[in-house]
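Engineer: fold the following for me, if possible:
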Amino acid sequence: MSDEDVRRDWIVVLFAFVAIDGALIQARGALVPVFGDVFTVGESYLGLVTPVGTVGFVLAMVVFGTASGRIDIKRFLAISVAATIASVLVLGLSPTYLLLLAFIGIRSFSTGIFRSLDRSVLSHLYPNSRARVLSLHTMVWAVGATLGPLLVTAVMWEFPWRVTYLVLAIALVPVLVALWRLDRPESLDDEQSLALDDVKILLREPAIYGMAIALVFVGSMESVFFNWLPYYAEGLFSENIANLTLSIYLAAYVPGRLTFSYLAERYRFTDLLVGVGVVLVVTMYAALVLASGTGLLALVFVIGFFISGLFPTLISMGIESRPSVTGPVNVVANVAAQTGFFIAPATVGVVADATTIETAMLLQVGLAVALVVVVVGLKLGPLAGQEPGSA
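Structural biologist: Model prediction:
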């Protein structure tokens, strides 16, 4: 089999899994109002859904991502897919809210093994076009994420919500079979692992610590929309329209990430980040304070389009600075983003319980402002004067 055939087969399998991962995460977001009704829990408890998933995901990232150069990557990718299938099936059988949260954590850990290693494979398969391939990778996630809430809506027309997880588990079976048949790429021999002390040294590099700080705010903004947008929209629209708001937001990720896959190779990362940050401050304020009706839905799409470019641009910035340690850089990026996932949705839930969900969602504007401050500081400070396609 030629190198081109090997790359093609691997990218199909990796992209297929990440698409289903996106569907799993966003189906969960669409089901948050259902969880509240079925298990009779309030906003503070519903706000725990994303943080619990974050704990499992981050644990897998730290354990396996930092060891990417020491382990058999293909074997652990297969273990991850098999464990994800099993945990998704069990998740759909949850009899209580406490067990639901536990199974969400287990499912996230299982998926996290794969996600801690997949970018390492892509980085070594496509060393000359990392930024574009990694952006396309996140775009495929967005395709699956867009379909997740639509799957929930389609399933619940005729069946209980639990059937959603059965469908997604079945969809993963061919991915496992295809992965098992793949040849291991020889280029993975170049992957390096880092010890904890090495990671500390890595974090001293401006492109790495800048990526990490910015991703805390990006993860916060994304997770609030993922977890709370349908719930927020229920107070503004009919139930059917409210259920579609998350799909509208996520649908924008597809053209957004496709667009940024090209922009990342033509402009400096910091220039893109500053521009997107300013746009988000304006559109967040307009959407959450000024707009209503179809105007709000249009702004939700615009926000999704621009926010979608942040994660792939930032992680490309980090990986391009140290391509030989893609796995550890991937860990740093995901732990940073998941820190936002852990803190922000729960914070919104607590504030919503104390005030209203409309007031709590205004935290998004503050997060966008904080992001602008960080990326402007990077552009004018340690990352000033870089060439296009770099920091």
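
Engineer: C-alpha only now, for contacts and for neighbours.
Structural biologist: Will do.

Engineer: max-length helix in this protein?
Structural biologist: For the chain, the helix reaching the highest residue count under DSSP state H is reported as helix 3-39.

Engineer: who are the packing partners of that one?
Structural biologist: helix 43-46, helix 97-115, helix 118-125, helix 130-158, helix 163-181, helix 206-233 (3 or more CA pairs under 8 Å, 6 or more residues apart in numbering; DSSP states H and E).

Engineer: buried residues, the helix or strand following the last one. List them.
Structural biologist: What it means is helix 206-233. Downstream of helix 206-233, the first helix or strand assigned by DSSP states H and E is helix 239-251. Within helix 239-251, the residues scored as buried using 16 or more other CA atoms under 10 Å are 242-251.

Engineer: just want the angle from helix 239-251 to helix 130-158.
Structural biologist: Angle, helix 239-251 to helix 130-158, by axes from the mean of the first three to the mean of the last three CA atoms, to 10 degrees: 160 degrees.

Engineer: what does the following helix or strand past helix 239-251 rub up against?
Structural biologist: Going down the chain from helix 239-251, the next helix or strand is helix 253-263, by DSSP H and E. By CA atoms under 8 Å, 6 or more residues apart in numbering, the list of residues contacting helix 253-263 from outside reads 131-136, 138-140, 142-143, 272, 304-309, 312-313.

Engineer: to compare against the first, here's another:
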Amino acid sequence: MQTTSRSTLAALCCIAMLLYSVYLGAVGVLLPYLGTAFSLGAEAQGRLFPANFAGFVVGVLLCGYLSDHWGRKAVLLIGLAVYAGGLLLFGSASSYALALAAALLVGAGSGAMEVVANALAADLYPEKRAFLLNALQVAFGAGAAASPSLCRYLLTHNTEWRTLYFGLAGINIAVFIVLSLCRLPRSERHEALELAALRAVLQKPSFALLCLMQALYVGAEVSFFSWLPTYFEGRLPGGTAWMAGVGTLFWITMTLGRFALGGLLGRFALLKLTALCAGGGVVFSALALVWQTLPPVLLCVALAGLFFSGIFSLVLAEAGERFPRVAGTAFGGVVAAGGLGGALVPWLIGALAGGSLGWQGALLLVPLSLVGVLLLSLHLSTELSTAR
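Structural biologist: Here you go, the predicted model:
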């Protein structure tokens, strides 16, 4: 069997990221349908996030480590299989408890896919590592941008919500088959998560702060795009027509922002760029919730996406700069921390929305989380300047 070209393997890594983002991007549109199907309130719907991201964290930590021992391809195939199995189980779930168990599997599979696809892409093109990693983030953004509107269109044209899960699982199985037939180059390198090195890195206060920054950011991002459709449908005058479009708008500007970020890297300190992005995210996510007129709210959502776009990769890059000898370990730890934030903050917002705060008050946790990112980035920047 001939070795598969590096470009084909890199494309499969991008497709794996896109498949994960399609699921995640459509969650906000699907939540009301799940609520109707299983007779759930906002707090119960929000339990989907802890289930999904708990599995995600396990997938990141375990499969990053295993890919060092079993190889990238084998573990990526496991991730694709678990992800497809979780989607099939979710689509056939007869109770919400079973759906939550399926979400755990979906999270574990997607966590494995994310960490191993990034590692494999970096191994394939070590001379173009930054370019490939950014390409994977662009693929993620493209899937997340397309899926809300596509999902809404299908749901409003007599497609049952369960069919969407079965369809995505089918595409995932097709990618699994293609990848299983591929043969990786002999030069495949292994630079993934090592648990022993992770324990050593965890002793560094700066690493803990970077993990906290990522947890706050991912929690804010997932909450914003996942709960906005519910907020638009029930609380914003004229917002129902934009229930799906708001997610697409947010991810379009997120993707454009990631393209633009490439031109700024190297010109400004990473933490200063992080502070700028977090500050802009605070302002525009808050304004999107304060205003009650549709056009300015949509403008603020778009601008919020533009500023949100760089934070995830900037925090990862800062971790790589601070811990260059264990960059793979640092990446794995920071991504896992982001998964914890993605589990807790959206669930908390769903729980608070059912009380006196309502959706508008509960969603203010998004800009508050970004305030934490802003303050921590300024603190670490000052600490770094003092050390020099």
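
Engineer: mind picking the two most distant members of the buried residues of helix 239-251 of the first structure?
Structural biologist: Taking CA to CA, the two most distant members of the buried residues of helix 239-251 of the first structure are Ala242 and Ala251; they sit 14.8 Å apart.

Engineer: hang on, the earlier thing: of the buried residues of helix 239-251 of the first structure, closest to Val329 of the first structure?
Structural biologist: Taking CA to CA as the measure, Val329 of the first structure lies nearest Leu250 of those, at 25.7 Å.

Engineer: chain neighbours aside, what residue packs nearest to the closest one?
Structural biologist: In this structure, Leu250 of the first structure finds its nearest non-sequential neighbour in Thr146, 4.9 Å apart by CA to CA, 6 or more residues apart in numbering.

Engineer: what residue in the second structure is paired with that neighbour?
Structural biologist: Residue pairing (TM-score structural alignment): Thr146 of the first structure is matched to Ala145 of the second structure.

Engineer: give the contact list for its match.
Structural biologist: Here Ala145 of the second structure is in contact with 25, 247-252 (CA under 8 Å, 6+ apart).

Engineer: let's see 10 Å
Structural biologist: Taking CA atoms under 10 Å, 6 or more residues apart in numbering, we find Ala145 of the second structure in contact with 21-22, 25-26, 139, 245-255.

Engineer: for Val276 of the first structure, same thing?
Structural biologist: Taking CA under 10 Å, 6+ apart as the test, what Val276 of the first structure contacts is 270, 303, 305-310, 368, 371-372.

Engineer: ok, now Ser92 of the second structure?
Structural biologist: Ser92 of the second structure makes contact with 86, 98-99, 102, 162-163, 165-166 under the criterion CA under 10 Å, 6+ apart.

Engineer: go on, Leu215 of the first structure?
Structural biologist: Contacts of Leu215 of the first structure (CA under 10 Å, 6+ apart): 209, 221, 310-311, 314-315, 332-340, 371.

Engineer: the same query, at a cut-off of 8 Å, please.
Structural biologist: 311, 314, 333, 336-337, 340.

Engineer: looking at the residues you listed, which are in helices?
Structural biologist: Of the contacts of Leu215 of the first structure, the ones assigned to helices by DSSP H are 311, 314, 333, 336-337, 340.

Engineer: show me the two of the residues you listed that sit farthest apart.
Structural biologist: Leu314 and Gly340 (14.8 Å).

Engineer: who has more neighbours, these two?
Structural biologist: Counting neighbours by other CA atoms under 10 Å for Leu314 of the first structure and for Gly340 shows that Leu314 has the greater number, 26 against 23.

Engineer: which non-adjacent residue is nearest that one?
Structural biologist: Nearest non-adjacent residue to Leu314 of the first structure, counting by CA to CA, 6+ apart: Met211, 5.4 Å away.

Engineer: thinking the one you found is in contact with Pro312, fair?
Structural biologist: No - Met211 of the first structure is not in contact with Pro312 according to CA atoms under 8 Å; the separation is 10.5 Å.

Engineer: buried residues in stretch 91-103 of the second structure?
Structural biologist: For stretch 91-103 of the second structure, burial by neighbour count (16+ other CA under 10 Å) applies to 91-93, 96, 99-103.

Engineer: and which of those residues is nearest Phe38 of the second structure?
Structural biologist: Of all these, Tyr96 has the smallest distance to Phe38 of the second structure: 6.1 Å, by CA to CA.
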